[in-house]
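This is the structure alone, sequence omitted:
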């Protein structure tokens, strides 16, 4: 009898833990993630970001994802999750606008389809990252390539623009020194450089893609990874390598 009670107690605890593992990220991305109009957020680098929760025609707040209870250096869960340094949010983009942003970003880049690489040059570069488009579900696309290896010069000023083209999932992109394989919960991994994070964005609505951009300096060389921090996405293969040299 006692062993039976212990078994059922163990099953109940397991069910509760599984249920909590679903609710915690859901509450973060939906409840806690909504930013307040006119709020100001500071990080441990002394930078601050003021959010303006203006809405577009689809009714979403432009900073819907920003500054949840797990965000920022030294937040409730610590780590480098979403501090929003030098971060700005743009209006939703049409497919044509998203394609133009990608095209413009490749003017000082070399795309090698055989090697699956995109190599940027210059002191000021822009990397446009598409998340979860139809042709690459739960993957990134840069320069028409799926999860390519990206090369960027050391000390370059990098504008990272993320556009979520997925019609059913939240996505973001962050740069981390943590190599794959990734755990299901990878919220602590990201921002190898201050500001190297673009926000968690809602799915596309009526052909409009939400976008976020950030600017950072690639101040030291190394091999890093760009990943989606939504639970389970990097573990399923939503990541690529970025090499700074």
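Yes, it's here. Everything quoted here is computed from the prediction, not taken from an experiment.

Please make it C-alpha for all contacts and neighbour counts, starting now.
OK.

Give me the next element, helix or strand, following the lengthiest helix in the chain.
Identified as the longest helix of the chain according to DSSP state H is helix 2-27. Using DSSP states H and E, the next helix or strand after helix 2-27 towards the C-terminus is strand 40-42.

So which elements touch that next one?
strand 48-50 (3 or more CA pairs under 8 Å, 6 or more residues apart in numbering; DSSP states H and E).

how about the helices in the protein?
2-27, 95-105.

hey, which of these is tucked in deepest?
Counting by mean count of other CA atoms under 10 Å, helix 95-105 has the highest mean neighbour count of the helices of the chain, with a mean of 15.

put this beside the first:
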């Protein structure tokens, strides 16, 4: 065979080895575009368009603008499959299809608005999920979670990322999360920080994405803006 044929074969083999290394070494996998079916590793992510996860159809990653009133109504409307326990700041979900509405805001504002207390480790901005601040979320393994995240903070950027990297978090959390195998390049590209809400005009920025967690264990949801996770903007996600 010619040297060009051998060159093509060599490149194909090298790419195959790189791909196999990623599958073996990285326990969390991310997908762009449409996903037709299946499960790899611990999490499946879908961005853009629509697709199927575990034979169920969901929309992928998308941005949107929401009215602040609409966002507050949605994050306060507890779905029938969510069991909220304020005494231990926990929400237990049942079923395999879960809608999770999350908003971000300053901890003092959240405490006053939702008449609840932030966890002792939270010293700044926080997440609010169905009336609780940074709650522990418990879901069955194999659940498909459709997440809607809206930034209701009036002066700070935020995002909402699920990761396997545990606290404590450094000030610049993204390299730490990336090295843990808990964030892929597509995740970092899409989960950008949302700008502050415009309370004068009554609207806020948000995004939606779908995640399937098939492996039982402890995960975490965090904001990756520098200093936010290290200041307590995170919560526990238990998959059982």
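Cool, the structure landed. Remember, predicted model here, so these are calculated numbers, not experimental data.

before we move on, back to that, could you dump the helices of the first structure into CSV with distance to residue 156 of the first structure added?
Output for those, formatted as CSV (distance: least, CA to CA, whole Å):
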stretch, distance to residue 156 of the first structure
helix 2-27, 34
helix 95-105, 14
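
Residue 130 of the first structure and residue 18 of the first structure, how far apart?
31 Å (CA to CA, to the nearest Å).

should've said residue 235 of the first structure
Counting by CA to CA, the gap from residue 235 of the first structure to residue 18 of the first structure is 18 Å.

Residue 207 of the first structure now?
Taking CA to CA as the measure, residue 207 of the first structure falls 34 Å from residue 18 of the first structure.

Also residue 84 of the first structure?
Here residue 84 of the first structure is placed at a distance of 30 Å from residue 18 of the first structure (CA to CA).

okay, and stretch 128-144 of the second structure goes to which residues in the first structure?
Here stretch 128-144 of the second structure aligns to the first structure at residues 141-157, judged by TM-score structural alignment.

Touching that stretch from outside, list them.
Applying CA atoms under 8 Å, 6 or more residues apart in numbering, the external contacts of stretch 141-157 of the first structure come out as 102-103, 106, 111, 113, 116-125, 127-133, 136, 139-140, 215-221, 238-245.

What sits closest to residue 197 of the first structure if chain neighbours are left out?
Spatial nearest neighbour of residue 197 of the first structure, chain neighbours left out: residue 174 (4.3 Å); criterion: CA to CA, 6 or more residues apart in numbering.

Residue 98 of the first structure too?
residue 163 (7.3 Å).

Any idea how many residues pack against the one you found?
32 (other CA atoms under 10 Å).

does it really touch residue 211, like I thought?
Yes. With contact defined as CA atoms under 8 Å, residue 163 of the first structure counts as touching residue 211 (4.3 Å).

The second structure: which residue goes with residue 242 of the first structure?
Aligned counterpart of residue 242 of the first structure in the second structure: residue 237 (TM-score structural alignment).

Its match: neighbour count?
Residue 237 of the second structure has 21 nearby residues by other CA under 10 Å.

for it, what are its contacts?
136-139, 218-221.

Likewise for residue 236 of the first structure?
residue 138.

still on that earlier bit, what's the closest of the helices of the first structure to residue 168 of the first structure?
helix 2-27 (14.3 Å; CA to CA).

can you give me how far that closest one is from the chain middle?
Chain-centre distance of helix 2-27 of the first structure: 30 Å, with CA atoms, centre = their mean, to the nearest Å.

Check stretch 212-228 of the first structure too.
Using CA atoms, centre = their mean, the offset of stretch 212-228 of the first structure from its chain centre is 11 Å.

okay, how far is it across that stretch, tip to tip?
Note: stretch 212-228 of the first structure ends 14 Å apart using CA to CA.

residues of it that come out buried?
212-218, 224-228 (16 or more other CA atoms under 10 Å).

again, but for stretch 44-53 of the second structure
In stretch 44-53 of the second structure, counting by 16+ other CA under 10 Å, buried: 44-48, 50-53.
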